[in-house]
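1. mind looking at a prediction? Sequence and model below.
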Amino acid sequence: MSERDADSDDPGDDAEELAWETTGTEIDYTCPGFDVRRDDVVLPNGTETGFHYVEEPQAVVILPLTPDGEVVLIEEWRQAVGRVNRGLPAGSAEPDDDDLDAVARRELAEETGYEAGSLRQLFTIEPANGLLNSVHHFYLARDCEPTAEQDLDFNESIRVSLAEYDDLLSDVLDGEIRDGRTVTGITRYELADRWQ
């Protein structure tokens, strides 16, 4: 996913004077899940330099609600921070995936064993576009039932749990949950979608 979507966040006519010119690009490092790309660029003032960033596939993040209104969460070991993280299920699209709704349904089932009765895309963000080109698509899944089998990747250590929505919201607001995708998903849902 090295192409950039210049039209999705249009800052107006002045964008051209801020744009960097990319004169070359290559992958410096690759591993399962992401690559580190180096672009050779010319800055607006004429300075030539290199810029590294993490390149990874699009991802889906799911807010799954059971028929009783509980949230299906995952508890997962996160090596980068050295602790178990509690949050929303999420996963990456594969190169041949062209239906993000199907990706959301697949990742929900694989990570939790739950399947959604209905699914609706809520919003899309670039979570850290100064460091990586990742795009996260957030979904609301309703009427989720445990009708599938978990199918975890070899490097996933995940336990499924349920929480009352208001308890999860309190944990997000109190800082008990620090996972950025979960904080973003819950606060955006609360502010813009829950009461519709």
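-> Sure thing, it's come through.

2. could you use CA atoms for every contact and neighbour count after this?
-> Will do.

3. which residue ranges form the helices in this protein?
-> Here the chain has its helices, by DSSP state H, at 100-112, 165-173, 180-188.

4. now do the buried residues in the longest one.
-> Translated: helix 100-112. Under the neighbour-count criterion of 16 or more other Cα atoms under 10 Å, helix 100-112 has L100, V103, A104, R105, R106, E107, L108, A109, E110, E111, T112 buried.

5. another one to put next to it:
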Amino acid sequence: MSPTDPLAWDTLEREVAYSCPGFDVVNESVQLPDGAETDFDYLSEPASVCVLPFTPDGDVVCIDEWRQAVSRVNRGLPVGGTEPDDDDLEAAARRELAEETGHEADHLEPLVTVEPANGIADSVIHCFVAYGCRPTADQQLDHNESIRVTPLAYETLLEAIRNGEIRDGRAVLAVSYYQLFEATEDQP
């Protein structure tokens, strides 16, 4: 069945070229709108969640995490992939918040859903704002996670994004979207 939009590509064949824990590299043979055939490779991974967690005092529960791909400690927000055991996206967000920070939230609200790199990946990130976050347990880190919990004042977080100190795209996106559309005088 051919797509109906004249810009759409037809997928002729699809195979997983490489698979590892967390993602696959997919190779597709495609036909372009002009009839030419070519290959297209992309990264495929499960949907993920990103949490912008506010404490009752209005601080943001940030994390510092080693990121091997850029060879440095990266300041950001709790983020993780969805898992088959998750009842829904909010459950995944609550799980990631607890695992990476040891915090639980009074309530969560959906913020935005984005495809951050849809030219090279099928990644989808569902961002949430978590309110009333309090430490309730120890972190439950995966075997390949090195994370330090670092609460920051919201204004300090904004300034770190403004001056380029925080470069994590998921954190920048969630905070920017929150600041642009959600932040009010009443909220942190």
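-> Noted; the coordinates are in hand. For clarity, every value in this text was computed on a predicted model and none was experimentally measured.

6. circling back to that earlier point, distance to A19 of the first structure added to the helices of the first structure, as JSON lines?
-> Shown next, in JSON lines, are the helices of the first structure (distance: least, Cα to Cα, whole Å):
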{"stretch": "helix 100-112", "distance to A19 of the first structure": "30"}
{"stretch": "helix 165-173", "distance to A19 of the first structure": "36"}
{"stretch": "helix 180-188", "distance to A19 of the first structure": "28"}
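
7. so which of those helices is nearest Q58 of the first structure?
-> Closest approach to Q58 of the first structure among the helices of the first structure (Cα to Cα): helix 100-112, 9.0 Å.

8. post-alignment, the closest one versus the second structure, mean distance?
-> Superposed on the second structure, helix 100-112 of the first structure shows a mean distance to its aligned partners of 0.3 Å (mean Cα distance after the TM-score superposition for the first structure).

9. tell me the counterpart residues of that helix in the second structure, please.
-> Mapped onto the second structure using TM-score structural alignment, helix 100-112 of the first structure spans residues 89-101.

10. just how off-centre is the matching stretch within its chain?
-> Centroid separation between stretch 89-101 of the second structure and its chain, computed with Cα atoms, centre = their mean, to the nearest Å, is 12 Å.

11. what's stretch 165-184 of the second structure in contact with?
-> For stretch 165-184 of the second structure, contacts defined as Cα atoms under 8 Å, 6 or more residues apart in numbering pick out 50-52, 74-77, 111-112, 127, 158, 160-161.

12. ok, back up a step: of all the helices of the first structure, which one is nearest A148 of the first structure?
-> Of all the helices of the first structure, helix 100-112 sits nearest to A148 of the first structure, with 6.0 Å by Cα to Cα.

13. for that closest one, which helices and strands make contact with it?
-> Counting contacts by 3 or more Cα pairs under 8 Å, 6 or more residues apart in numbering; DSSP states H and E, helix 100-112 of the first structure packs against strand 59-64, strand 70-78, strand 90-92, strand 118-125, strand 158-164.

14. thinking again about what came up before, Serialize the buried residues of helix 100-112 of the first structure to TSV and add fields for distance to R188 of the first structure.
-> TSV is the format used below for the buried residues of helix 100-112 of the first structure (distance: Cα to Cα, whole Å):
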residue	distance to R188 of the first structure
L100	20
V103	21
A104	18
R105	21
R106	23
E107	21
L108	20
A109	23
E110	25
E111	23
T112	23
